[in-house]
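In: the following comprises the amino acid sequence and a computationally predicted model.
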Amino acid sequence: MTVHMILGFIIFMLLAMPVGYSLVISGWVALSVFDSVPSSMAVMKIFQPTQSFPLLAIPFFILSGSLMMSGKLGKKLVALASMLVGKYHGGLGQVTVVGSTIFGGVSGSAVAEASALGSMLIPWQKREGYPGAFGAAVTASSSVIAGLMPPSIPLILFAVVSNTSIASLFIAAVIPALLLAGGMMIACYVIGRRRGFPRLKEKHTRAEIRSTLLSALPALLMPVFILVLLRAGIATPTEVSIIAVAYALVVSALIYRDLTGTRVMAALTSTVITTGVVMLIITAANIIGYILTSGGVPQAVANWALEYLQHPLLIILAINLMLLVIGMFLDLPAAILLLGPTLVSIGNAIGLDLVQLGIMMCVNLSIGLFTPPIGTTLFVASAIAKEKIGSVVKELLPFYLVALVVLLLVSYVPALIIY
């Protein structure tokens, strides 16, 4: 049954069928046709995960991000970032990284961030004399910070798969996210200095910086607000996500005063579409997970790793290498849901903390988002910049190095994330 499912999935993917549909059809056929399981049970396995209470956090976090990012807030954040780092070498690249880090604490989605920030910052960089390929590279790579900064959608998915605390994952992800941001800012500085990129010459008074900081403060407080509520045990992740929507509505209506019916409808539409895509993959992954578990695949893989690789450090290296390859072809949510159960079994077998495993998976698979041939943020940023993928990939080489260094630190220095 497992072999039939894998072959079916590969065939459907080669036919360019979307991942979610490929998973559902191959899993349903494997259950119903080759294992003689009643169709009603196959359907039940597909819809079972939609009844999970923690998963309700996903649409609400997406909605709060859509409400916050679609108004004046985006311009305020970009203005603040440009005031803080625009005057340095590679300043506009650093503005993108800082903006991505802040937006990551609002949106939780790398693709949404690449689209929203890229449409604002890439044309600006090109007007100031930056190469379009460089602007696309910075946007594509820095947008994946959203996969780590709370409220991270991938971390919520891993928590559901592994029965790990969402709050623990959110807190553990902050330092790796800041390490990525810091490393990418250093890369922008070095590249900007070596290649003589223009710097912003406009000077700002302390009063102007203070005013812009105060106007952007509601967005800056969003991830802090989420972490405090979770860490103090005041609310569950799902309750926090609903509070975040209320927070976004109040901020937009009373502070920025740009909340309109059109914006609300656009945010709701975007949320429904994004949630639908995520939930399709979740439901599909459940039936695939059932097939793999029934076939004893996770335990078999764990036993193989223990028998042949033996040392935990080698097993962690093998996990990372496998994820780097898979991340190039499979989107982040699908990879977490499909590989999560197997890797959790391996992690438990070698005594690897599941919080560390979750951060490892998110950092690793996030690299795939800006790596060809299927890199989502890479394609989004390249399309906005109107640059060829090959040109953007060449500019991405320093950012790949930064991401790999952070991945190694997360994998082999657990003190960074477990405290």
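Out: Yep, it's here. Just so you know, these numbers come straight off a predicted model, no measurement behind them.
In: rest of the way, CA atoms for contacts and neighbours
Out: Noted.
In: excluding chain neighbours, what is closest to Val43?
Out: Closest residue to Val43 apart from its sequence neighbours, by Cα to Cα, 6 or more residues apart in numbering: Trp28 at 7.9 Å.
In: pull the contacting residues for that neighbour.
Out: 39, 42-43, 287 (Cα atoms under 8 Å, 6 or more residues apart in numbering).
In: again, but for Ser141
Out: 367, 370, 377-378, 396, 399.
In: now it, what's its secondary structure?
Out: The three-state label given to Ser141 by DSSP: H, G, I helix; E, B strand; the rest coil is helix.
In: that one and Leu214: what is the separation?
Out: 28 Å (Cα to Cα, to the nearest Å).
In: for the longest helix along the chain, packing partners?
Out: Criterion DSSP state H: the longest helix present in the chain is helix 261-294. For helix 261-294, the packing partners by 3 or more Cα pairs under 8 Å, 6 or more residues apart in numbering; DSSP states H and E come out as helix 2-14, helix 19-29, helix 39-47, helix 57-69, helix 332-350.
In: redo those as JSON lines? Include distance to Ala79.
Out: JSON lines is the format used below for those (distance: least, Cα to Cα, whole Å):
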{"stretch": "helix 2-14", "distance to Ala79": "43"}
{"stretch": "helix 19-29", "distance to Ala79": "38"}
{"stretch": "helix 39-47", "distance to Ala79": "44"}
{"stretch": "helix 57-69", "distance to Ala79": "14"}
{"stretch": "helix 332-350", "distance to Ala79": "31"}
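In: can you tell me which of those is most buried?
Out: The highest average neighbour count among the helices and strands packed on helix 261-294, using mean count of other Cα atoms under 10 Å, belongs to helix 57-69 at a mean of 26.
In: and here's the other structure:
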Amino acid sequence: MSTAILCGLIILITLIIMLIAGVPIAVALGVSSVCAILPIMDFDVAVLTGAQRIFSGISVFSLLAIPFFILAGNIMNKGGIAIRIINLAKVITGRTPGALAQTNVLANMLFGAISGSGTAAASAMGSIIGPIEKEEGYDPSFSAAVNVATAPTGLLIPPSNVMITFSLVSGGASVAALFMAGYIPGILWGLACMAVVYFMAKKRGYRSTAKYTAAEAFKIFLQALPCLLLIIIVIGGIIAGVFTATEGSVVAVVYSLILSLVFYKSIKLKDLPKIFIESAEMTGIIIFLIGVSGIMSWVMAFTNIPEAVSAGMLAISSSKIVILLLINIILLVVGTFMDMTPAVLIFTPIFLPICEALGMNMIHFGIMMIFNLCIGTITPPVGTTLFVGVKVGGVKIETVIRQLLVYFAAIFIVLLLVTYIPQLSLWLPSLMGYV
């Protein structure tokens, strides 16, 4: 048995056992990686090198963007943004069949992009739109399914912390290019779900009677405009080269503070310590996870595990179509029981070399991977967004899963389009000169 296969099996078996035992994912990653290198390295050297890899893994300037985007998202979540986004989405959807459900889809796309969290979008939108839909005769399970199915779109539509993580672990992917690449796939996901909502709502007779005068619509737009300007300022500044993604995250914090404290006055100074503490806790978890993943990346590179996996997959088939399909299936399965950040940290070093050997662009691969893992957030048994959406909707998970099946079909079609049509991901980055 080769060294790569032996070390790979040790990592896999140890990791699975520790996760089943309830060991935190970061600890499981570090311990399994150190165990894997022991057959070819002394224990003290392995531990010392592992510790060095943790510190070198987090000593990266671009990582500062993650805590600031998390903080900006938490401020915006508590800053009265959701209701203004919903009101704007209502105006846009008008009186189309299932207008309130269409509003939910559009609001999730906008709010998810602003907050950078699918879970926050599902919670905020579900708690506000859900009761209104119920009053107008919508089936609560239908409403919850729409909310759950579209909440992850904000993880593809920038800014997105998982894209920053992928940029780091890929060893060179441009954050700005990834941000631009996420727009079309994220919008296509939302549009596919809107098409499903249209036909299902038409069949069930869900119609809106709401009307807005031009003056009312303009007023609602003006109220929501400051929220939308966050995306324009941050993403526009990064694209124009005014500031980096890291500097843009600081701009997002300052802007969201001014918006929430001064403009909307929806949070007070006494609320800030709690927001800072919550953001610090989330940051600590993610940064520690990234640091520990540096041990696994080093072990994989040292023992040539990616090369062994690549050789094994290419031995199955030399067809690019088949290999990409296999990678999609693996990522879909992984996403059902693993959070996005650890999945990106673990599987990027394994699958990226294979895809690059097949001539796939790094940015295209990153969007394909993130798209797959986004689906995992709304899929049992560990789909966090799914469980949040079900809890907020006050319905049983079995009834929501049945309603979600048609949305999964639409989303999978978009995934295949994103996988096999590179320009869906690369057109905007190439237009901006990033690719």
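Out: Ah, there it is. Only a predicted model underlies this, so the values are computations on that prediction, with no experimental measurement involved.
In: for Ile389 of the first structure, which of the helices and strands packed on helix 261-294 of the first structure is the nearest?
Out: Distance to Ile389 of the first structure, taken as Cα to Cα, is lowest for helix 332-350 among these, at 20.0 Å.
In: residue range for the closest one in the second structure?
Out: Under TM-score structural alignment, helix 332-350 of the first structure corresponds to residues 340-358 of the second structure.
In: check stretch 407-417 of the first structure too.
Out: Against the second structure, stretch 407-417 of the first structure falls on residues 415-425 (TM-score structural alignment).
In: and that stretch, how far out from the chain middle?
Out: Offset of stretch 415-425 of the second structure from its chain centre (Cα atoms, centre = their mean, to the nearest Å): 17 Å.
In: just the buried positions in that stretch, please.
Out: 415, 417-419, 422-425 (16 or more other Cα atoms under 10 Å).
In: export the residues you listed to JSON lines and append columns for distance to Gly118 of the second structure and secondary structure.
Out: Output for those, formatted as JSON lines (distance: Cα to Cα, whole Å; DSSP: H, G, I helix; E, B strand; the rest coil):
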{"residue": "Leu415", "distance to Gly118 of the second structure": "18", "secondary structure": "helix"}
{"residue": "Leu417", "distance to Gly118 of the second structure": "22", "secondary structure": "helix"}
{"residue": "Val418", "distance to Gly118 of the second structure": "20", "secondary structure": "helix"}
{"residue": "Thr419", "distance to Gly118 of the second structure": "22", "secondary structure": "helix"}
{"residue": "Pro422", "distance to Gly118 of the second structure": "25", "secondary structure": "coil"}
{"residue": "Gln423", "distance to Gly118 of the second structure": "25", "secondary structure": "helix"}
{"residue": "Leu424", "distance to Gly118 of the second structure": "22", "secondary structure": "helix"}
{"residue": "Ser425", "distance to Gly118 of the second structure": "20", "secondary structure": "helix"}
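In: what's near enough to touch the aligned partner of Val169 of the second structure in the first structure?
Out: Matched by TM-score structural alignment, Val169 of the second structure corresponds to Val161 in the first structure. By Cα under 8 Å, 6+ apart, the residues touching Val161 of the first structure are 337, 340-341.
In: overlap between those residues and the second structure?
Out: Counting by both residues aligned by TM-score structural alignment, their matches' Cα atoms under 8 Å, the contacts of Val161 of the first structure that remain in contact in the second structure are 337, 340-341.
In: just to revisit the earlier point, which among the helices and strands packed on helix 261-294 of the first structure is found nearest to Ser294 of the first structure?
Out: That would be, of these and by Cα to Cα, helix 2-14, which comes in at 8.8 Å.
In: report the aligned residue range of the second structure for that closest one.
Out: Taken onto the second structure by TM-score structural alignment, helix 2-14 of the first structure occupies residues 8-20 there.
In: got it, and stretch 279-287 of the first structure?
Out: Going by TM-score structural alignment: stretch 279-287 of the first structure matches residues 287-295.
In: redo the kept ones among the contacts of Val161 of the first structure as a markdown table? Include distance to Gly65 of the first structure.
Out: Listed next are those as a markdown table, based on distance: Cα to Cα, whole Å:
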| residue | distance to Gly65 of the first structure |
| --- | --- |
| Leu337 | 23 |
| Gly340 | 26 |
| Pro341 | 29 |
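In: and which of the residues you listed is nearest Glu387 of the first structure?
Out: Of these, the one sitting nearest to Glu387 of the first structure (Cα to Cα) turns out to be Leu337, at 32.5 Å.
In: how about the closest one: what's its closest non-neighbour residue?
Out: Ala285 (5.8 Å).
In: rewinding a little: quick check: the match of stretch 279-287 of the first structure compared with the first structure, mean distance?
Out: Stretch 287-295 of the second structure, aligned to the first structure and superposed, deviates on average by 2.2 Å (mean Cα distance after the TM-score superposition for the first structure).
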